[in-house]
Structures are given as structure tokens and as C-alpha cells.
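Student: next comes the sequence, and after it the predicted model I'd like to discuss.
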Amino acid sequence: MHEDPEVAGGRETSAPVPIRRRDTAPQQPPPPELGEAQVRLVQNLRGIRICLVLLLMLAVVHMLYFARAILLPMAMAVLMSLVLKPVRKRLTNAGLPSFASAVIVFSAFTVVLLVGARLLWEPANHWLEQAPESLRNVREQLSGVEGPLGVIQEAGQELAELTAMSEKDGAVKPPVSVRVEQPALTSQLLNTTGGFVTSLGITLSLLFFLLASGDRFLEKLVQVKKSWREKWDTVLLVKEIEHKISTYLGTITLINFGLGVVIALGLWLVGMPHPLLWGGLAALLNYIPFAGLIIGSCVVFVVAASEFSTLGHALLAPAVYLIANGVEANLVTPVMLHKSVSLNPVVILVAIFLGGWCWGVGGIFLAVPCLLVAKLICESHEPLEPIAVFLGR
């Protein structure tokens, strides 16, 4: 007879009772309630922090404004390097040395820039010489609109005659004439040209060294970080910024080039003089969201009104400009860019205004790329995610 395993020596074994472990960790006491004075102190500290952030923002804006002569060429060089870096990497992966690939890419970019400037310089110079006569022709074309303006001019003349009569009677003393001496136009052009050449030299020099250095700055940035997690996050962030900025600027450049070609052909078909100049102007202005379309169409209309004999013929040129831009903005750009750039239109307009105030035309061109970089940086840091949501569409 086998003994029951649950009975040994005439006594029944009970099932093992699970042992509950006592939590030996010390329990933290509940936080003490803040007094009224402490609550006021916390509120004051929050207010001080907000004021410091606002002061920091104002200081950054003023620094950007007063240091634009140095910061603008540097920003242009960095963005151009982001566009050209994928081409340099492909040449390097093909077997060329890094320095040789940088020289080839930089030389090709410089040649394209000089050839484009040479092609557009002659028609632009010719149009500037004929600008006074063109404006007179525009005034003749729009002579039908001068009816309401004539009434205002007559009222101004009558007011001037009444003022002259009162001056003769001694009621009003004649105003003191003030003459402001301004520098000659030649000196202004020389100063502007000198500043532009200096900025262009700084931009091209820095662009070459950025292309030749490769990923050296990224390596140094990774060395500064302490943990592997920080190093990995830094590499991912920099690579994402490079990829999205290069994709955006490269795609926009191709789209603008095609738009300029289409507008130049359309203006050539309607008989517009110097169509290559206006196609190049359209390609450049298309980098400026919203405002570029308005400026370009107005300029084309003024030039067409000065060249064509009838107003109906003159309206064909801005019609071609608007139709080409409409097709590009609603069909071509959404298909090629998809959702890679989803920025708030209101924020874009504010950035364009601030960029134009701080850095002029260059700041207007840099507004959207800088916004895209700021959005990517805010998305990668959890405390700054609300700002990224605000910048998004």
C-alpha cells in the first residue's frame, strides 16, 4: 500500500501559505502645504522667468538686426552647404577624395551662379536705362484712371492758393524751408555694390570650407555629449535637419527653375521683351511665399503696360504669370513636396516680415528654411513640443 503523499506519519500536510513581503521602502511624507507667502513667491518667480524669456527674445532680435552684415552671409552659406552636401557625398562615395569632391561641387555651383548673373545682367541693365520712358508709357496707358485723381489735384491747388492769400494778409507766416543734403546716386551705388560683393565673398568662402570639412563639425558636436543616448539623439537630429532642408531647398529650386522657364516661354509667346529676365525674376521671387506672387505679377504688368499699345494686350502678361504660379502652387508643389513642409501660413508671414526687417531681402529668402529648422529642433525636445505644434499647420 502506498502512503498518501499528502499524509505523512498520520498527519495531514497543509498547502503552503504564500508569504507576503513587507514593503521595507520608507514612505515619503506628503508634501507640506504651501503657505500664502510661499505661493506668492512661486508666482513672482514665474513672472520673473517670463520677463527674462521676453528680454532674451528681444536681445536675440536686436542682435540679429545689428549683426546682419556677418550673420546673413553665414546663414546663406550654411543653407547652401546643406543643399550641396548630398552631391558631395555621392562623389565621395564614388571614390573621389573629400577635398576633390568639394572643389568640383563648389566650382560647378560658382560657374552656374556666374553664368546666370551674366545672362540676366544685360537685359536688366537695358530695362533700367529705359525705366523713365517706360513709366511715362504706363501713365499714358492708365490715363483713364486719372479722372478721380484730377479732382484731388484741383482741390490741392485751391488749398495752396488760399494759403498763399492768407500769407499775403499776414495771417500765417511762411514756413521755413528745410533742405536735406543726400549723397549722390553714384556714391550710394558704390556703397551698395561694395557691401554686396563683400557679403558674396564671405558666403562663397565659408561655403567652400563647409563643403571641404564634411562631417567634422558633427563629430565634434558628438564628442561634446557625454552619454551614448545624447550622442545618438544628436546625430539623428542633425541628419534629419540636413535631409529635410536639403530636400526642401533642392525640390523648391527645381520647381522654381521650371516655373521660370514656363513663364519665360509664355511671355515670349505674348510678345513680352526680355522674357528671360522676367522668367529669372519669377524663379527668384517664388522663394518668397505669398508676397513673391504679388510683387512679380505687379512688375510684369507695369512692364507690359509700358511696352504694349493697348491695355488688353498688356493684361496678357500678368495672366500668364498668375496661371503658371497657380498651377505650380496647387498641383506641382503639393505633389513633389507632399507633407515634408507643414508650417502655419500665419507664422510664415510673420517670419517673412521679421526676416525682411532684420536682414532685408536675404532674410525674406531665409524665413521658411529657418522656420523649418526651428520646428525640427522643437519636435526633438519634449519641453519645446508645444512650440512645434504652434509652428505646424
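Tutor: Looks like it arrived, so ask away.

Student: please make it C-alpha for all contacts and neighbour counts, starting now.
Tutor: OK.

Student: by contact count, what packs against the strand or helix carrying residue 349?
Tutor: Secondary-structure element containing residue 349, defined by DSSP states H and E: helix 345-359. Taking 3 or more C-alpha pairs under 8 Å, 6 or more residues apart in numbering; DSSP states H and E as the contact definition, the neighbouring helices and strands of helix 345-359 are helix 36-66, helix 68-93, helix 361-380.

Student: quick one: residues in contact with it.
Tutor: Around helix 345-359, the neighbours that count as contacts under C-alpha atoms under 8 Å, 6 or more residues apart in numbering are 61, 64-65, 68, 72, 288-289, 361-364, 366-368, 371, 391, 393.

Student: again with stretch 244-264
Tutor: Where contact means C-alpha under 8 Å, 6+ apart, the residues beyond stretch 244-264 that reach it are 79, 82-84, 86, 275-284, 286-287, 320-321, 324-325, 328, 332-333, 336-337, 340-341, 369, 372-373.

Student: next, format the helices and strands packed on helix 345-359 as JSON lines and append mean neighbour count and distance to residue 251.
Tutor: Supplementary listing: the helices and strands packed on helix 345-359 in JSON lines, determined by neighbours: other C-alpha atoms under 10 Å; distance: least, C-alpha to C-alpha, whole Å:
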{"stretch": "helix 36-66", "mean neighbour count": "12", "distance to residue 251": "28"}
{"stretch": "helix 68-93", "mean neighbour count": "19", "distance to residue 251": "10"}
{"stretch": "helix 361-380", "mean neighbour count": "19", "distance to residue 251": "13"}
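
Student: against that first model, consider the following:
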Amino acid sequence: MKENPLLHRRDDFKVKTRDIRAVRLLSVLVGLATLYTFYYAQTLLVPAVFSVLVALLLSPLVSRLETVHVPRTISSIVLLMLLVMPFSFLGAELSEPIQRWMKLIPQLSLQVTEHINEISDVFEEVEHKSLEDADKGSKTALETLIENDPRDQSNLTQQSAVEQKLKQSGVEVVASLLTGAPIFLAQLLGSFILILFLIIFGPPLFKVFINDFPIVKNKHRAKLLIKSIQHALSKYIATISLINSGLGIVTAMALAAFGVRDALLWGALVGLLNFVPYVGSVTSLAILCFVGFVQFGITAIAFLPSCIFLLLNIIESQIVTPAVLGNTMRVNPLIIIVWLLLSGWIWGVLGVLLAVPILVCIKLVIEQMEVFPHWLKLIEAKDDD
């Protein structure tokens, strides 16, 4: 008897379908495992990613100094010290205002509660006055019930409970920041050590990997590719760091010129948050609105700090950054927001700050290696495409 070839085709089709489903399921599992690995290993990976970004920033300078016979060890230490010194000076200058604002957080919580109570009292007085005017000074049974309502005492109890809760939350924020400071300092010290080792001993490892490992077929192209990727990444990191630092400095000078207290602190915060597109600007705007209300009270001039920042941010985001970076920062806004949410879920606040530099680095690597063109097009998607 002859075998029916259609049966073999059906069996092959079933096997291929099972294999495809198994591969897809395995890919999903690997993706989830990778996400949870990033999540649980954040204390290790966040300093490592930060160290790699800084090492990419300093490596071209170290290589240039090596061409004029300056040892990598000496140039790496000197450049890292030059990079750390301004931040050390800035941290020393900002330590006093940071401590002062940390102490003010519980008091400000109570003040906000008091302002809310005052506003509610004003509305209640207006309501009672309108009732009195409507009745021409005669007290109705309804007003008597309102005055003698036992729920008034419960409302006062609830307001006091809210005040205590706000005060407690402010104290908890300060306590969490103080308890997390030693861990942050330890991670920062570890990052500096890792940066030095990456700059000094990283290039020899790359050379051995490219020259001796059989996985690299075209060694000349691999060297050129790594060099172009390193140059593009270091240029981007340096450029965006200078732009954000410039925005912070100009913001601090403008706020100081208009008499805003602790202008250096708010300028540093603005420069740091500007690494987070959209969300960082909105956060800076909200913080400066709050600062204006704290210093000037509930008046029109309280919006002055936020208006100053809004004007400078528009100039930076619409004129300076597009003119300097060009298509390097061409990333779809929805992709940025989703990436920020994912990075914030995995690595918290530090993940949000590092999210966009990491995304742009991935984009530059894909672009330089000329792989995954559909993913590159998705990242850069715009209405005119």
C-alpha cells in the first residue's frame, strides 16, 4: 500500500506548529525571567549601568591622552577626580539647604492642612451667611439641627487624624531618605571603583575578545564597529550632560536674580530631572510651584519660579537640544513614556533617571550595527513617516 503524502504534510505541519508555539512560549518565559532578574538585581545592575555610561564618557579622553604617552591609570584617576570635584563641591554647598528642607517637610504638611482647613472654613461661613440672608436673620429648624449635629465633633476628629497622618508621612519620608543614604553612598563608591577598572582594564579585554575568540569572524569590521559605537555613545552622553547642566545653571542664576531662596538647590534638581523627558519637566514645574507658594504665599508672584523654569525649558527642549543633537534624540514620545514606566518599575527613581540615556544608547547601537531595522523604525516612529 502506498502512503498518502498528504498525511505526512499534515504531521509535519503539526510538528512545526508545536515547535513555533514552544519557541514563542520559551521566549515569553525568558523575557519574564530577564525582567524579574533586572528587578531583583537592581542594587547590582544600577551601579554597573551608571559606571558603564561614565566609562563611555571618559574613555575617548583617556585614549587621546594615551597617544601622547600619558598612562591610562594616571589619566583615568585624574579625569575621574576632575569629574567628581564639581559634584563634591555642589554636594557640600547643597547639604545645608537639603537638611533645612528635610526638617521643613513635616511642618509644611501641617501648613498645607491648615490652609485646606481655612479654605473649608471660609466656604462654610459663606454658606451659613447665605442661609442667614435667605431667612433674614431668623434661625430655622434646619440650622438648629446643623449646629447641634453630633457629626461636627467627628469631623474635627477626622481633621486632626488627617493632620497627624500628614505629619507622620512627612517624618517617614525623611526617615527613609536618611536610612537609604549609607546604601547609596556605598553604591556610589563601588561605582567609582568600577569606572576606574572599566577605563583602565576594559580595552585590553575587548582586544583579546576580538583578536582571539573565534566567534568574531570579521575582526577589522568589529574593531571599527566598536570604535564608532563608543564614539557615538560618548558624544551623546557628554552632550546631554552639558545641556542639562547648562539648564540647571541658568535656572539657578535666574531664580537667584529674582530673589528665590535656595536657587542653587532648585537649579541642581532641575538639571538632574531634565534627564527624564516630559516627566522630569512636569515634576520640576510642580516642585517650583510648591517652592513659590512656600516662600511668597498664596499670591500671583508665587508662580514666578515655575514661569522662569517653563520659559527656559521651552528654549532648551525646542531650540537648543534639537539643534545640537539632531536625529540622535529622535524617539517616539509614547516609547519614552512606556520605557520610563518599565524602568521605574524595575529600578525605581534611579531607573527613571537612567532610562532615556539607556534607550538612546540601545538605539545608537542598533543603528551602528545595522540590525533590527524594524525596531529602529518603531523607536523613531513619527507622524511624517
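Tutor: Cool, got the structure. In this text the structure is predicted, and so the values were computed from the model without any measurement.

Student: so after superposing, what's the score?
Tutor: The pair, once superposed, lands on a TM-score of 0.78 when counted by TM-score structural alignment, normalised by the length of the second structure; 338 aligned residues with a C-alpha RMSD of 3.2 Å.

Student: about what we covered before: which of the contacts of stretch 244-264 of the first structure are buried?
Tutor: For the contacts of stretch 244-264 of the first structure, a neighbour count by 16 or more other C-alpha atoms under 10 Å gives the buried set as 79, 82-84, 275-284, 286-287, 320-321, 324-325, 328, 341, 369, 372-373.

Student: which of those residues fall in helices?
Tutor: Secondary-structure check on those using DSSP state H: residues within helices are 79, 82-84, 275-284, 320-321, 324-325, 369, 372-373.

Student: who's in contact with residue 274 of the first structure?
Tutor: Counted by C-alpha under 8 Å, 6+ apart, residue 274 of the first structure has contacts 123, 268.

Student: what about 7 Å?
Tutor: With contacts taken as C-alpha atoms under 7 Å, 6 or more residues apart in numbering, residue 274 of the first structure has the following neighbours: residue 123.

Student: and it, what pairs with it in the second structure?
Tutor: The pairwise alignment with the second structure assigns residue 274 of the first structure to residue 262, based on TM-score structural alignment.

Student: one more: residue 54 of the first structure?
Tutor: For residue 54 of the first structure, the aligned position in the second structure is residue 28, judged by TM-score structural alignment.

Student: and residue 317 of the first structure, by the same measure?
Tutor: In the superposition onto the second structure, residue 317 of the first structure corresponds to residue 305 when matched by TM-score structural alignment.

Student: what about that match, how many residues nearby?
Tutor: Taking other C-alpha atoms under 10 Å as the neighbour definition, residue 305 of the second structure ends up with a count of 26.

Student: setting aside sequence neighbours, what's the nearest residue to it?
Tutor: Distances taken as C-alpha to C-alpha, 6 or more residues apart in numbering place residue 288 nearest to residue 305 of the second structure, at 5.6 Å, with adjacent residues excluded.

Student: remind me, longest helix of the second structure?
Tutor: Across the second structure, the helix with the greatest residue count (assigned by DSSP H) is helix 72-135.

Student: what's the angle between the helix holding residue 349 of the first structure and helix 36-66?
Tutor: Between the axis of helix 345-359 of the first structure and that of helix 36-66 there is an angle of 60 degrees, by axes from the mean of the first three to the mean of the last three C-alpha atoms, to 10 degrees.

Student: pull up the aligned stretch in the second structure for helix 345-359 of the first structure.
Tutor: Taken onto the second structure by TM-score structural alignment, helix 345-359 of the first structure occupies residues 333-347 there.

Student: how much does that stretch stray from the first structure?
Tutor: Here stretch 333-347 of the second structure is compared with the first structure after superposition; its mean distance to the aligned residues, by mean C-alpha distance after the TM-score superposition for the first structure, is 1.3 Å.

Student: again, but for stretch 103-114 of the second structure
Tutor: After superposition, stretch 103-114 of the second structure averages 4.2 Å from its match (mean C-alpha distance after the TM-score superposition for the first structure).

Student: again with stretch 15-33 of the second structure
Tutor: With the first structure overlaid, stretch 15-33 of the second structure shows a mean distance of 1.2 Å (mean C-alpha distance after the TM-score superposition for the first structure).

Student: aligned to residue 236 of the first structure, what sits in the second structure?
Tutor: Under the alignment (TM-score structural alignment), residue 236 of the first structure maps onto residue 224.

Student: check which helix or strand covers that match.
Tutor: According to DSSP H and E, residue 224 of the second structure maps onto helix 219-257.

Student: in that helix, what's buried?
Tutor: In terms of neighbour count (16+ other C-alpha under 10 Å), helix 219-257 of the second structure has its buried residues at 219, 228-230, 232-237, 239-241, 243-245, 247-256.

Student: so which of the helices and strands packed on helix 345-359 of the first structure comes closest to residue 222 of the first structure?
Tutor: Taking C-alpha to C-alpha as the measure, these were each checked against residue 222 of the first structure, and helix 361-380 came out nearest at 16.1 Å.

Student: okay, residue 166 of the first structure and residue 82 of the first structure: tell me how far apart.
Tutor: Distance, residue 166 of the first structure to residue 82 of the first structure, using C-alpha to C-alpha, to the nearest Å: 68 Å.

Student: mind checking how far the match of helix 345-359 of the first structure is from the chain centre?
Tutor: Averaging C-alpha coordinates over stretch 333-347 of the second structure and over its chain gives two centres that are 9 Å apart (C-alpha atoms, centre = their mean, to the nearest Å).

Student: buried set for that stretch?
Tutor: Neighbour counts over stretch 333-347 of the second structure (16+ other C-alpha under 10 Å) mark 336, 337, 339, 340, 342, 343, 344, 346, 347 as buried.

Student: cool, thanks, signing off.
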